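[1] Can you look at this prediction? I've put the sequence above it.
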Amino acid sequence: MSKRVAIVTGGSRGIGRESAERLGRDGFAVVVNYAGNETEAKAAVDAITGAGGEAIAVRADVAEVDQVTALFDAAETAFGGVDVVVHAAGTMYLAPVVDIDFDALDRMHRTNIRGTFVVGQQAARRIREGGAIITFSTSMLGIRMPSYAPYAATKGAVEAITMILAKELRGRDITVNTVAPGPTATALYLDGKDEETIAAAAKAAPLERLGLPEDVSEVIAFLAGPSRWINGQVIRVNGGVV
């Protein structure tokens, strides 16, 4: 078999980028998927290749079947196959239920739920034996903070898709798990929050800080590499906040 290959959706920023760079350091050839920010995707590729790894960037909307198919095609053409898919692409819309903007809700559903189905379908069809599929949920399902209902609902769907897919891949030697970070210092989480809100979130965990992207990427690396007996699980990566 050729070198192990990982596709990381949403790999140009935040936890996705940190995961892409970590897998590159671990010896994976990495396909950095991005939706629109080519500059950040190129920077992620440069970071991986600059450290001696192999990487390419491929643009694709995770909710579009043809584009995701082309993403997997590009991985196979460049590196010979796909062994790991880290589906980190997602978007967050927050609002109290009473104030929901349904157009914004539908856009988030398209990326977070439909995107998980689209990426999961290609991963299930094309990952090689001994591979891994890793999706992203959120610890907000347990924390249940006001205004997070729209976002948490989509991630509840991601957990359901992931757990069922793990059983559907019986006999393939492919693990399927979801990682559920708590408050993590990324642009996705910090955007629009004032200092008081961020400080309160940092105090919520017994470790009294926000998570960092590298805290989560360590778990991604474990699930993508040495872990072969963790399957069909939701792993809360939140410093003990819940």
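    In hand now; what should we look at?

[2] switch to C-alpha atoms for all contacts and neighbour counts from now on
    Will do.

[3] Stretch 173-187 spans what distance, first to last residue?
    Taking CA to CA, to the nearest Å, stretch 173-187 runs 35 Å from one end to the other.

[4] And it, what's buried?
    Buried residues in stretch 173-187, counted by 16 or more other CA atoms under 10 Å: 174-185.

[5] And for stretch 55-73?
    Quick answer for stretch 55-73 (16+ other CA under 10 Å): 55-63, 65, 67-69, 71-73.

[6] again, but for stretch 93-110
    Quick answer for stretch 93-110 (16+ other CA under 10 Å): 93-95, 105, 108-110.

[7] Could you tell me which residues within the longest helix along the chain count as buried?
    The longest helix of the chain (DSSP state H) is helix 149-168. Counting neighbours by 16+ other CA under 10 Å, one finds that the buried residues in helix 149-168 are 149-159, 161-163, 165-166.

[8] what do you get for stretch 115-133?
    115-120, 122-124, 126-128, 131-133.

[9] Those residues: which two are farthest apart?
    G115 and R128 (21.0 Å; CA to CA).

[10] Centre of the chain to the edge, which residue is at the far end?
    V98 (29.0 Å; CA atoms, centre = their mean).

[11] can you confirm it is in a helix?
    Yes - with DSSP: H, G, I helix; E, B strand; the rest coil as the criterion, V98 is part of a helix.

[12] what's near enough to touch it?
    With contact set as CA atoms under 8 Å, 6 or more residues apart in numbering, V98 has no partners.

[13] try V58
    31-34, 71, 74.

[14] and it, that one's in a strand?
    Yes - under three-state DSSP, V58 falls within a strand.

[15] With A75 as the reference, measure out to A63.
    For A63, the distance to A75 equals 18 Å [CA to CA].

[16] How about T69?
    According to CA to CA, T69 and A75 sit 10 Å apart.

[17] Setting the sequence-adjacent residues aside, check what's closest to N238.
    Once flanking residues are discounted, N238 sits nearest to G182: 4.2 Å by CA to CA, 6 or more residues apart in numbering.

[18] Which of the buried residues of stretch 115-133 fall in helices?
    Reading helices off the buried residues of stretch 115-133 with DSSP H, I get 115-120, 122-124, 126.

[19] a markdown table please, covering these and showing distance to V241.
    Compiled in a markdown table, those are given as follows (distance: CA to CA, whole Å):
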| residue | distance to V241 |
| --- | --- |
| G115 | 28 |
| T116 | 26 |
| F117 | 29 |
| V118 | 31 |
| V119 | 30 |
| G120 | 29 |
| Q122 | 34 |
| A123 | 32 |
| A124 | 33 |
| R126 | 36 |
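
[20] residues touching the residue nearest the centre of the chain, list them.
    Taking CA atoms, centre = their mean, the centroid of the chain lies closest to A88, which sits 1.8 Å from it. Neighbouring residues of A88 by CA under 8 Å, 6+ apart: 8-11, 15-16, 135-136.

[21] try it against this one:
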Amino acid sequence: MAEHTLRDKVAVVGGGEKNLGALVSRVFAEDGARVVVHYHTGEKEAEETVGAIEDAGGQAVAVQGDLTDVAHVRRLFDTAVDTYGGVDVAVNTTGMVLRKPILETTEEDYDRMFGINAKAGYFFIQEAGRRLNDHGRIISLGTSLLAAFTDGYSTYAGGKAPLEHFTRAAAKEFADRSIAVNVVAPGPMDTPFFYPQETPERVEFHKSQAMEGRLTRIEDVAPLIRFLATEGAWITGQTLFPNGGYTTR
């Protein structure tokens, strides 16, 4: 990937059917990448994202899978290799948010949150490391709560926190193949995942903690992911925080 473009590259986007993942899928396709759009339950959204890419003259295919199942992670990358001949960029935007006090958190809550946010993230990085071409890019979606803290998000922030350590290890282990591995950790994003966890008052508080008094938008984050996928060759093992200066006290 010496040239700073995605032209003729192949990208796998975990959770690539909607919200930030869909925007990343479309941006990559606009840059000339062939895109493997992963989805778990959003079949309709995946079809719409693939359709939009194809209507614009790009190439994409949708793949269903539960990334907490390692066999599904492997099948996702198998599809990319079988369909397009290889993989150059792997972006995992999947995750689950839960705001619940520690004293009310069940074992089922804990297992579900760590399965989606940590286990799936780990084996996505692992399979990407196995299957990516040299000079590839691996990007995971974290959270700005890795650098700040607030009440209620113990299993969400806790489940995302291991991504930093997985990423640092992978950055060292894959360095001999010039594969860069990073985390992008946005502030609270203006998507349907955020609002069910918060009261209107807390939404306003979160807005007040960033520039312009607003939440992070997917359009704030996608350009950074694109940069890491194209020009960020010398950035690896890092966590980057596109959050408008968001802090939590």
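    Sure thing, it's come through. Since the model is a prediction, treat every value here as computed from it, not as a measurement.

[22] Would you pull the TM-score for this pair?
    The TM-score (TM-score structural alignment, normalised by the length of the first structure) is 0.96; 242 aligned residues with a CA RMSD of 1.5 Å.

[23] Does the aligned partner of D82 of the second structure in the first structure lie in a helix or a strand, and which?
    Correspondence of D82 of the second structure to the first structure, assessed by TM-score structural alignment: T77. Here T77 of the first structure, judged by DSSP states H and E, is contained in helix 65-79.

[24] Compute the inter-axis angle for that helix and helix 115-126.
    Taking axes from the mean of the first three to the mean of the last three CA atoms, to 10 degrees, one finds helix 65-79 of the first structure and helix 115-126 inclined to each other by 40 degrees.

[25] mean deviation of whatever helix or strand comes next after helix 65-79 of the first structure from the second structure?
    The helix or strand immediately downstream of helix 65-79 of the first structure is strand 82-87, counting by DSSP H and E. On superposition with the second structure, the mean distance recorded for strand 82-87 of the first structure (mean CA distance after the TM-score superposition for the first structure) is 0.4 Å.

[26] Give me the mean deviation of the next helix or strand after strand 82-87 of the first structure from the second structure.
    Later in the chain than strand 82-87 of the first structure, the nearest helix or strand by DSSP H and E is helix 102-109. Taken over the aligned residues, the distance from helix 102-109 of the first structure to the second structure averages 1.0 Å (mean CA distance after the TM-score superposition for the first structure).

[27] against the second structure, where does helix 102-109 of the first structure fall?
    So helix 102-109 of the first structure sits over residues 107-114 in the second structure, by TM-score structural alignment.

[28] from the chain's centre, how far out does that stretch sit?
    Chain-centre distance of stretch 107-114 of the second structure: 20 Å, with CA atoms, centre = their mean, to the nearest Å.

[29] And for stretch 168-186 of the second structure?
    Counting by CA atoms, centre = their mean, stretch 168-186 of the second structure comes out at 14 Å from the chain centroid.

[30] tell me the contacts of the aligned residue in the first structure for F194 of the second structure?
    If you follow F194 of the second structure across to the first structure using TM-score structural alignment, you land on Y189. Taking CA under 8 Å, 6+ apart, we find Y189 of the first structure in contact with P183.

[31] Name all residues that make contact with the aligned residue in the second structure for V5 of the first structure.
    In the second structure, the residue paired with V5 of the first structure is V10, using TM-score structural alignment. V10 of the second structure is in contact with 33-36, 80, 84, 86-89, counting by CA under 8 Å, 6+ apart.

[32] one more time with 6 Å
    Residues near V10 of the second structure by CA atoms under 6 Å, 6 or more residues apart in numbering: 33-35, 87-88.

[33] Please work out how many residues are found near the equivalent of A35 of the first structure over in the second structure.
    Mapped onto the second structure by TM-score structural alignment, A35 of the first structure lines up with H40. Neighbours of H40 of the second structure under the rule other CA atoms under 10 Å: 16.

[34] how far away is A148 of the second structure from E173 of the second structure?
    As judged by CA to CA, A148 of the second structure and E173 of the second structure stand 28 Å apart.

[35] and what of M189 of the second structure?
    With distances taken as CA to CA, M189 of the second structure is found 31 Å from E173 of the second structure.

[36] Which position in the second structure pairs with V58 of the first structure?
    So, by TM-score structural alignment, V58 of the first structure is matched to V63.

[37] The residue nearest to the centre of the first structure maps to what in the second structure?
    In the second structure, A88 of the first structure lands on T93 (TM-score structural alignment).

[38] same question, V158 of the first structure
    Match for V158 of the first structure (TM-score structural alignment): L163.

[39] Read off where stretch 229-240 of the second structure ends up in the first structure.
    Using TM-score structural alignment, stretch 229-240 of the second structure lines up with residues 224-235 of the first structure.

[40] Buried residues of that stretch, list them for me.
    224-225, 231-232, 234-235.

[41] go on, stretch 202-217 of the first structure?
    For stretch 202-217 of the first structure, a neighbour-count test (16+ other CA under 10 Å) marks 202, 204-205, 209-217 as buried.

[42] residue in the second structure matching I174 of the first structure?
    In the second structure, the residue matched to I174 of the first structure (TM-score structural alignment) is I179.

[43] Kindly apply the preceding question to M145 of the first structure instead.
    Checking TM-score structural alignment: M145 of the first structure goes with T150.

[44] In a helix, its match, correct?
    No - read with three-state DSSP, T150 of the second structure is coil and lies in no helix.

[45] That one: neighbour count?
    Neighbour count of T150 of the second structure, defined by other CA under 10 Å: 11.

[46] if I look at it, how far off is Q197 of the second structure?
    13 Å.

[47] With adjacent residues omitted, what lies nearest to G115 of the second structure?
    T68 (5.8 Å).

[48] Helix, strand, or coil at that neighbour?
    Following three-state DSSP, T68 of the second structure is assigned to coil.

[49] right, and it touches G121 too?
    No - using CA atoms under 6 Å, T68 of the second structure makes no contact with G121, being 8.5 Å away.

[50] host element of V8 of the first structure?
    Assigned by DSSP H and E, V8 of the first structure falls within strand 5-9.

[51] That strand versus helix 65-79: what angle between them?
    Counting by the same axes, to 10 degrees, strand 5-9 of the first structure lies at 150 degrees to helix 65-79.

[52] Toward the C-terminus from strand 5-9 of the first structure, list the very next helix or strand.
    Downstream of strand 5-9 of the first structure (by DSSP H and E), the next one is helix 14-25.
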